[in-house]
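> predicted structure and sequence below. I'll ask about it afterward.
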Amino acid sequence: MDTTPMFRAVLLHANDTSRDTVVLLENHAPAPPTRLRLPGEFAGAAVFDVYELADDDEWPEQAVYWHVEIIPRTTADLT
């Protein structure tokens, strides 16, 4: 059984609420990360979706993040 502590990251998108989602992430710190960089896809290309912490009132069970940018991923980023 995996006993790694987890938290729910609520990912919100101001311009496209159909992309709003909740993901489970490992919790290794006393406070939520202020920025998340998660792999994604945009127009068929690999990207990182970047999220900024918006609300940590329910930490350590949950934190809310707003999408702030998309960063293209290249093969150099993966090595």
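Structure received.
> contacts and neighbour counts: CA atoms only from here.
OK.
> residue nearest the centroid of this structure?
The chain has Leu36 as the residue nearest its centroid, 4.4 Å off, counting by CA atoms, centre = their mean.
> take this one as well and set it beside the first:
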Amino acid sequence: MTRTTTFRARLLRRDVQPQTITVRASSDAPPRTLRRAAGGGDQLTFDVYALVDADGWPNEATYSYVESVQRSAADADI
């Protein structure tokens, strides 16, 4: 059975101080990627982070910034 886990995710991004956030995951393993809301307006912007270190799982994991993606509100059902 899959359980819901709350863990600390350390987000790394070039030229930005590392940020630690609390994340809920419904898995026995850390998510491979995290998407975090990064903007608003007519576009929905998300920063995408990839898992780089899960040695501290299930308490913590480290992610590195990959890219920002945008989609319009009309594309939300795609």
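That came in fine, so what should we check first? Bear in mind the structure is a predicted one, so any value in this text is a computation, not a measurement.
> how close are the two chains, by TM-score?
Here the superposed chains carry a TM-score of 0.78, computed using TM-score structural alignment, normalised by the length of structure 2; 72 aligned residues with a CA RMSD of 1.9 Å.
> which helix or strand contains the counterpart of the residue nearest to the centre of structure 1 in structure 2?
Alignment note (TM-score structural alignment): Leu36 of structure 1 maps to Leu34 of structure 2. Leu34 of structure 2 is part of strand 33-37 when elements are defined by DSSP states H and E.
> so where do the helices sit in structure 1?
Read by DSSP state H, structure 1 holds no helices at all.
> thought Val48 was touching the match of Leu36 of structure 1, still the case?
Yes - Leu34 of structure 2 lies in contact with Val48 (CA atoms under 8 Å); the separation is 5.8 Å.
> ok, back up a step: give me the residues contacting the strand holding Leu34 of structure 2.
44-51, 63 (CA atoms under 8 Å, 6 or more residues apart in numbering).
> try it again at 10 Å.
Residues from elsewhere that reach strand 33-37 of structure 2 (CA atoms under 10 Å, 6 or more residues apart in numbering): 9, 11, 23, 44-52, 63-70.
> do stretch 51-68 of structure 2 as well
With contacts defined as CA under 10 Å, 6+ apart, stretch 51-68 of structure 2 is touched by 5-14, 18, 20-23, 28-38, 45-50.
> next one: that stretch to chain centre, how far?
Put simply, stretch 51-68 of structure 2 sits 8 Å off its chain's centre (CA atoms, centre = their mean, to the nearest Å).
> can you show me the strands along structure 2?
5-13, 16-25, 33-37, 43-53, 60-72 (DSSP state E).
> with adjacent residues omitted, what lies nearest to Gln43 of structure 2?
Leaving aside its sequence neighbours, Gln43 of structure 2 sits nearest to Ser72 (CA to CA, 6 or more residues apart in numbering; 4.7 Å).
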